[in-house]
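> Have a look at this fold, sequence not included:
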């Protein structure tokens, strides 16, 4: 399940870059289409993340505090991506949300790969 989760958020990062590019170029229709696809990808991220969360809580691995922080950071990443898309669709600045996205993504990735045992790294 970890591989599907990683694939879904890599796809989300690619899609948010494409959405931002289209909105910045003034191509609203392709931007909206990709924004809707990105929203569907959020659902897949939430499903696979919830499955991983269930695996953590059903096992006796521990790391409960770090798992909760990673869940909060992951939800923060999704919220920041959505707000970037919305702000750019309204032709407003999204600089603050981009900074938040980078910070939350670093926290989530560091916990997922570096600290928690159910990731793909040993």
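Nice, thanks for sending it over. These numbers come from a predicted model, not from an experiment.

> use CA for all of it now, contacts and neighbours both
Fine.

> hey, where'd the helices end up in this structure?
In the chain, the segments counted as helices under DSSP state H are 2-24, 28-58, 64-89, 95-109.

> For residue 116, which of those is the nearest?
Closest approach to residue 116 among the helices of the chain (Cα to Cα): helix 64-89, 7.5 Å.

> what's the angle from that closest one to helix 95-109?
Interaxial angle of helix 64-89 relative to helix 95-109 (axes from the mean of the first three to the mean of the last three Cα atoms, to 10 degrees): 150 degrees.

> Next up, a structure to set beside the first:
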């Protein structure tokens, strides 16, 4: 099942869609819907980490340094998603978090496309 990246890619695509939905619900004032969707998103964070860790430990022998950087970048992306949502709910500034998110996401996707698996 985890020979390929299908499960991992599916979980992070769904997570990004849920992230956008939570942001829209928060901006629209639907706090109850945003909270429920945010909890579902947190389950997907766990699935992303689990599938990513399985792929990492299975295939990291090809290039351990770059796979390690990709793994760290993925964890940073998840952390930024969570911090952006929490700070947005509290109506605090999220500009620097968005910058870190975009940079970490770009690095992670680039390494995901560059590395052999």
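Yep, it's here. Just so you know, these numbers come straight off a predicted model, no measurement behind them.

> okay, the helices of structure 1 in TSV with distance to residue 115 of structure 1 and mean neighbour count next?
Converted to TSV, those look like this (distance: least, Cα to Cα, whole Å; neighbours: other Cα atoms under 10 Å):
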stretch	distance to residue 115 of structure 1	mean neighbour count
helix 2-24	14	17
helix 28-58	13	16
helix 64-89	8	19
helix 95-109	9	16
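
> got those helices as JSON lines, with distance to residue 118 of structure 1 columns?
Below are these laid out as JSON lines (distance: least, Cα to Cα, whole Å):
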{"stretch": "helix 2-24", "distance to residue 118 of structure 1": "7"}
{"stretch": "helix 28-58", "distance to residue 118 of structure 1": "8"}
{"stretch": "helix 64-89", "distance to residue 118 of structure 1": "11"}
{"stretch": "helix 95-109", "distance to residue 118 of structure 1": "13"}
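
> Map residue 17 of structure 1 onto structure 2.
Residue pairing (TM-score structural alignment): residue 17 of structure 1 is matched to residue 20 of structure 2.

> quick one: its match from residue 14 of structure 2, how far?
10 Å (Cα to Cα, to the nearest Å).

> Same question for residue 65 of structure 2.
28 Å.

> Check the alignment and tell me where residue 53 of structure 2 lands in structure 1.
By TM-score structural alignment, residue 53 of structure 2 lines up with residue 50.

> Same question for residue 110 of structure 2.
So, by TM-score structural alignment, residue 110 of structure 2 is matched to residue 110.

> how far does stretch 9-18 of structure 2 sit from the chain's center?
Distance, stretch centre to chain centre, for stretch 9-18 of structure 2: 8 Å (Cα atoms, centre = their mean, to the nearest Å).
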